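Q: Coordinates for the following, if possible.
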Amino acid sequence: MSSHIDIAVNLIGSALESNIDTIIAEAESAGVSPLIVIGSDLPESRQAIEICQRFSGLLYSTAGVHPHHASTWQSDSYGTNRELCLHDCVVAVGECGLDYNRDFSPRDMQRQAFADQLKLAAELQMPVLMHERDAHDDFLAILKEYRPHLIDAVLHCFTGSRASLEAYLEQDIHLGITGWVCDERRGQELADIVPLIPDNRIMIETDSPYLLPRSMRPKPKSSKNLPKYLPYIADYIAALRGQDASQFARQTLANSRRFFRLEAAE
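A: Purely as a prediction, here's the structure:
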């Protein structure tokens, strides 16, 4: 019986790709199933769909273009992304958004790709999985334009301030929390504000293979984060929120099932 859904796993194009069978099996043994596989660009989204079809019921995917790859978003990308989103295993549009921290793609192209993918999510009435880093004002402005037309939206790997948290909650979106919160150096502000997220608006994720929880003991031999570590992250967040760990797990599982329309998932 599943206790958790990992809403963001970078299974394709990462250090996890060479060991997919074991990663899925170990996650399932730890009560983490299904896994939501992130599509970061259109070719990767297609690969994610193919992997999900091999592991039906254990994997679902998103389909979209991350802001790092926004320069690949062309005139025909909307139609291609739309086609990908129609596969049964695709449960959200994305990962899309803005990232001004590294500017791997020009900011105007990031904004266009983000807006187009929100438009697509609205057209298809699908949830959208979003990314924002150092781009709060522009991100919020674009989100506000499309939010009335979106059925559901999650900002995954949220690491922002109290002010940004409040602004996003005003837009009635979900927030995905990772093992970043387990880092006493970088994650302290997030640890302080994570209790402010309403019960029905919080979801949990590893963002694996990134963001291995710094506080894990014993420390894993590998620096790779894995979906099987999600129960540790969940328990840590529950403690920060002053909630019973089992109750918190049930709440976040229900939130994730409802968000991705996986109510029947076991």
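Q: CA atoms for contacts and neighbours, from now on please.
A: Fine.
Q: What are the boundaries of the helices in the stretch 51-200 of the chain?
A: Listed in chain order, the helices of the stretch 51-200 of the chain (DSSP state H, counting those that start in this stretch) span 77-85, 107-124, 136-146, 162-170, 188-193.
Q: tell me the most buried of those helices?
A: Of the helices of the stretch 51-200 of the chain, the one with the most neighbours on average (mean count of other CA atoms under 10 Å) is helix 107-124, at a mean of 21.
Q: quick one, that one and helix 136-146 angle?
A: Calculated by axes from the mean of the first three to the mean of the last three CA atoms, to 10 degrees, helix 107-124 forms an angle of 30 degrees with helix 136-146.
Q: Can you tell me the element residue 33 falls in?
A: Secondary structure from DSSP states H and E places residue 33 in strand 32-37.
Q: Against which helices or strands is that strand packed?
A: strand 4-9, helix 20-29, strand 59-63 (3 or more CA pairs under 8 Å, 6 or more residues apart in numbering; DSSP states H and E).
Q: Nearest approach to residue 252 belongs to which of these?
A: Among the helices and strands packed on strand 32-37, the nearest to residue 252 by CA to CA is strand 4-9 (7.4 Å).
Q: which other helices and strands contact that closest one?
A: The contact analysis (3+ CA pairs under 8 Å, 6+ apart) places strand 4-9 against strand 32-37, strand 202-204, helix 230-241, helix 245-259.
Q: could you redo these as TSV and give each row distance to residue 108 and mean neighbour count?
A: Shown next, in TSV, are these (distance: least, CA to CA, whole Å; neighbours: other CA atoms under 10 Å):
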stretch	distance to residue 108	mean neighbour count
strand 32-37	27	26
strand 202-204	30	27
helix 230-241	35	20
helix 245-259	30	18
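Q: export the helices and strands packed on strand 32-37 to TSV and tack on distance to residue 155 and mean neighbour count?
A: What follows is the helices and strands packed on strand 32-37, written out as TSV (distance: least, CA to CA, whole Å; neighbours: other CA under 10 Å):
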stretch	distance to residue 155	mean neighbour count
strand 4-9	11	28
helix 20-29	23	16
strand 59-63	14	29
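Q: please give me the structure for this one as well, since I'd like to look at both together:
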Amino acid sequence: MTLFTGTVGFYRQYRPGIPEEVAVVLDQAAPQARPRRLLDVGTGTGLVAESLLGRFDDIIAIDNDAEMLAAAESALRPALPSGSELTLIETTAEDFVPPAGWRADLVTICRAFHWLDQAAVLRLLDQQVTPHGAVAIFGDNSFWAADSSWKRDVRAVVQEFLGEERRAGAGTFNHHDRPYSEIMAESPFCEVEEIRVPVHRTWTADSVLGYLYSTTFAAPHLFGDRLGEFETSVKAALAEHSGDDTFPEDNEFLIRIGRRPQE
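A: Here you go, the predicted model:
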């Protein structure tokens, strides 16, 4: 089992995709000369690669979860522009070896850097990225951050059923205290630019539950025979905040773009 076992269907349907404004920032971060190569690390169901189709000629997307990669294949292959290349590889970032002579103009790591051996992966990428290429590490805030009253109540229900500590599959989540920009500043990609892209979303009770089931901290199997009870409790908590089943969210993507110093 991987950390995301049993979540893939919910992940593809309910995880928010990559906004066009974020895709534009990523596109502009990479050298513009063709052909352009993208390495998407921890691709999951392919949300980042999907947002950048047509902007890169050769995409390699990696993940260690075979079910996630199968979902990415189903979504991306039919949408692949003519003349573009797409390769999906089941591997970890730590074990990935690119094809001979292949180097990325842009590496994307979205909502996944916390799972990696961060310093080691950044060192490995030094051999996998073109001289003027960039590494983009980015993501938006998880529901666990609970930056609104309705999210706090939803998190409280999760904690009531699964415990106070944030779960990560069978274990608990290992929090990282250092900002990613500091970690990047100690890597070969030490010139770091931060860009924030605000995003507004509106959720329903069903999409909130679908999102929760896409996470490692509230995957369906964690609730055992109490899953129905959990759903009832979440819907009851949300009903206290809305009479029309709409729940607004103001979030943002924080994008950290790292480059090597140029002489």
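Q: Superposing both, give me the TM-score.
A: Put the two chains on top of each other and the TM-score (TM-score structural alignment, normalised by the length of structure 2) is 0.31; 144 aligned residues with a CA RMSD of 6.2 Å.
Q: Quick check: longest strand in structure 1 by residues?
A: If you go by DSSP state E, structure 1 has its longest strand at strand 90-99.
Q: got the angle for that one vs helix 77-85?
A: Using the same axes, to 10 degrees: strand 90-99 of structure 1 against helix 77-85 is 140 degrees.
Q: Can you tell me which helices and strands strand 90-99 of structure 1 packs against?
A: strand 59-63, helix 77-85, helix 107-124, strand 128-133.
Q: Redo the ones you listed as JSON lines? Include distance to residue 258 of structure 1.
A: Formatted as JSON lines, those follow (distance: least, CA to CA, whole Å):
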{"stretch": "strand 59-63", "distance to residue 258 of structure 1": "14"}
{"stretch": "helix 77-85", "distance to residue 258 of structure 1": "18"}
{"stretch": "helix 107-124", "distance to residue 258 of structure 1": "16"}
{"stretch": "strand 128-133", "distance to residue 258 of structure 1": "13"}
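Q: do you know which of those lies nearest residue 169 of structure 1?
A: Across these, closest to residue 169 of structure 1 is strand 128-133 (CA to CA), at 14.2 Å.
Q: Is it possible to get JSON lines of the helices and strands packed on strand 32-37 of structure 1 that adds distance to residue 138 of structure 1?
A: Formatted as JSON lines, those follow (distance: least, CA to CA, whole Å):
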{"stretch": "strand 4-9", "distance to residue 138 of structure 1": "23"}
{"stretch": "helix 20-29", "distance to residue 138 of structure 1": "36"}
{"stretch": "strand 59-63", "distance to residue 138 of structure 1": "22"}
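Q: Nearest to residue 237 of structure 1, out of the helices and strands packed on strand 90-99 of structure 1?
A: Nearest of those (CA to CA): strand 128-133, 20.6 Å.
Q: Can you spell out which helices and strands pack onto that closest one?
A: Going by 3+ CA pairs under 8 Å, 6+ apart, strand 128-133 of structure 1 lies up against strand 90-99, strand 153-155.
Q: residues of it that come out buried?
A: By 16 or more other CA atoms under 10 Å, the buried positions in strand 128-133 of structure 1 come out as 128, 129, 130, 131, 132, 133.
Q: Which single one of those is nearest to residue 34 of structure 1?
A: Using CA to CA, residue 129 is the member of those that lies nearest residue 34 of structure 1, at 16.4 Å.
Q: For the closest one, give its distance to residue 174 of structure 1.
A: 9 Å (CA to CA, to the nearest Å).
Q: any common contacting residues for these two?
A: Listed as contacting both residue 129 of structure 1 and residue 174 by CA atoms under 8 Å, 6 or more residues apart in numbering are 153, 154, 155.
Q: Just put the helices and strands packed on strand 4-9 of structure 1 in a markdown table and tack on distance to residue 79 of structure 1.
A: Shown next, in a markdown table, are the helices and strands packed on strand 4-9 of structure 1 (distance: least, CA to CA, whole Å):
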| stretch | distance to residue 79 of structure 1 |
| --- | --- |
| strand 32-37 | 21 |
| strand 202-204 | 30 |
| helix 230-241 | 35 |
| helix 245-259 | 24 |
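Q: Quick one, which of these gets closest to residue 45 of structure 1.
A: Nearest to residue 45 of structure 1, of the helices and strands packed on strand 4-9 of structure 1 and by CA to CA, is strand 32-37 at 8.8 Å.
Q: ok and the closest one relative to strand 4-9, angle-wise?
A: Angle, strand 32-37 of structure 1 to strand 4-9, by the same axes, to 10 degrees: 20 degrees.
Q: Deepest in the core, which of the helices and strands packed on strand 128-133 of structure 1 is it.
A: It is strand 90-99: most buried of these by mean count of other CA under 10 Å, with a mean of 28.
Q: got the angle between that strand and strand 128-133?
A: Using the same axes, to 10 degrees, strand 90-99 of structure 1 lies at 20 degrees relative to strand 128-133.
Q: Between strand 59-63 and strand 90-99 of structure 1, find me the angle.
A: Using the same axes, to 10 degrees: strand 90-99 of structure 1 against strand 59-63 is 50 degrees.
Q: tell me the helices in the stretch 101-250 of structure 2, going along the chain?
A: Secondary structure of the stretch 101-250 of structure 2 (DSSP H, counting those that start in this stretch): helices at 118-125, 149-162, 180-185, 205-213, 227-239.
Q: tell me the most buried of these?
A: Note that of the helices of the stretch 101-250 of structure 2, helix 205-213 is the most buried (mean count of other CA under 10 Å), with a mean of 20.
Q: and that one, what other elements does it pack with?
A: Other helices and strands packing on helix 205-213 of structure 2, by 3+ CA pairs under 8 Å, 6+ apart, are helix 8-14, helix 227-239.
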